[in-house]
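A.B. asks: sequence? don't have it. structure:
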């Protein structure tokens, strides 16, 4: 049953998601970052966004990498730190600025072992 309350909640949730996406894009542009959607293969870039997912990918017996999804509101960039299981402070909801070279694997942008900076929760305007 689709009540007025449920329809209202879905509309508000959709509006919040759109606001969040726009807010993340504005913060990324203010930081001088390249939108992920504009990145070309093998381009050296700086991107700013929100961590949406963190996972450890196992390859074989001992090889592993930490995979992090970074969303700037335009597209998601996969960050891969080879040989790592975790990095202190990197978890869903955290804002990051990363820099490095982007490669496309299966049509998706990936940045291996990027330099990173964890940004404060509420960046102050300067």
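C.D. replies: Alright, I've got the coordinates. The structure displayed is predicted, hence computed values, not measured ones. Numbers count the residues shown, from 1 in each chain.

A.B. asks: rest of the way, CA atoms for contacts and neighbours
C.D. replies: Will do.

A.B. asks: which residues sit against stretch 82-93?
C.D. replies: 50-54, 56, 63-66, 112-113, 118 (CA atoms under 8 Å, 6 or more residues apart in numbering).

A.B. asks: actually stretch 66-75, not the one I wrote
C.D. replies: Under CA under 8 Å, 6+ apart, the answer for stretch 66-75 is 21-22, 24-25, 28, 35-37, 47-57, 76-86, 96.

A.B. asks: end to end, how far does that stretch reach?
C.D. replies: 20 Å (CA to CA, to the nearest Å).

A.B. asks: Any idea how far it is from the middle of the chain?
C.D. replies: In terms of CA atoms, centre = their mean, to the nearest Å, the centre of stretch 66-75 is found 2 Å from the chain centre.

A.B. asks: Pasting the second one now:
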């Protein structure tokens, strides 16, 4: 058996023994890498990034002055919180959607965030 066959066998064995969440994370990470997007785990604070991932959660967070719409984007490596200031709803921004976002990475409460990102809702395959 050649090295290529051994690699294919290891990948098949891993798919059979891994849980669905791990496989989903791997697939998201591969899609992100293929699209040329940066991995969330590799992004540094202050860096302008393009990321591709799936929304895990979306919620309205009431603030004193105005509400914000917050969503967690997961790309298979790490989650990043997307925050749209002054928004209560954005059509199409809902859990399970795949999105490409662009913006500058910041930090809030020890977590990576992107404020008011440019976004594109991607069609699932």
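C.D. replies: Perfect, I can see it now. Keep in mind it's a predicted model, so treat the numbers as computed, not measured.

A.B. asks: just to revisit the earlier point, check the contacts of stretch 82-93 of structure 1 against residue 42 of structure 1 and report the nearest one.
C.D. replies: Of all these, residue 112 has the smallest distance to residue 42 of structure 1: 11.3 Å, by CA to CA.

A.B. asks: Just the buried ones from the contacts of stretch 66-75 of structure 1?
C.D. replies: 21, 24-25, 28, 35-36, 47-52, 54, 56-57, 76-81, 86, 96 (16 or more other CA atoms under 10 Å).

A.B. asks: quick one: the helices in structure 2?
C.D. replies: 3-17, 20-34 (DSSP state H).

A.B. asks: which residues in structure 1 form strands?
C.D. replies: 44-59, 63-71, 76-82, 95-105, 108-112, 115-118 (DSSP state E).

A.B. asks: Residue 21 of structure 1 maps to what in structure 2?
C.D. replies: Alignment note (TM-score structural alignment): residue 21 of structure 1 maps to residue 25 of structure 2.

A.B. asks: Need the residues that contact stretch 47-54 of structure 1.
C.D. replies: Looking at what lies outside stretch 47-54 of structure 1 - CA under 8 Å, 6+ apart - the contacts are 24-25, 27-28, 31, 33-36, 66-73, 90-99.

A.B. asks: from these, which would you call buried?
C.D. replies: Using 16+ other CA under 10 Å, the buried ones in the contacts of stretch 47-54 of structure 1 are 24-25, 27-28, 33-36, 66-73, 90-91, 94-99.
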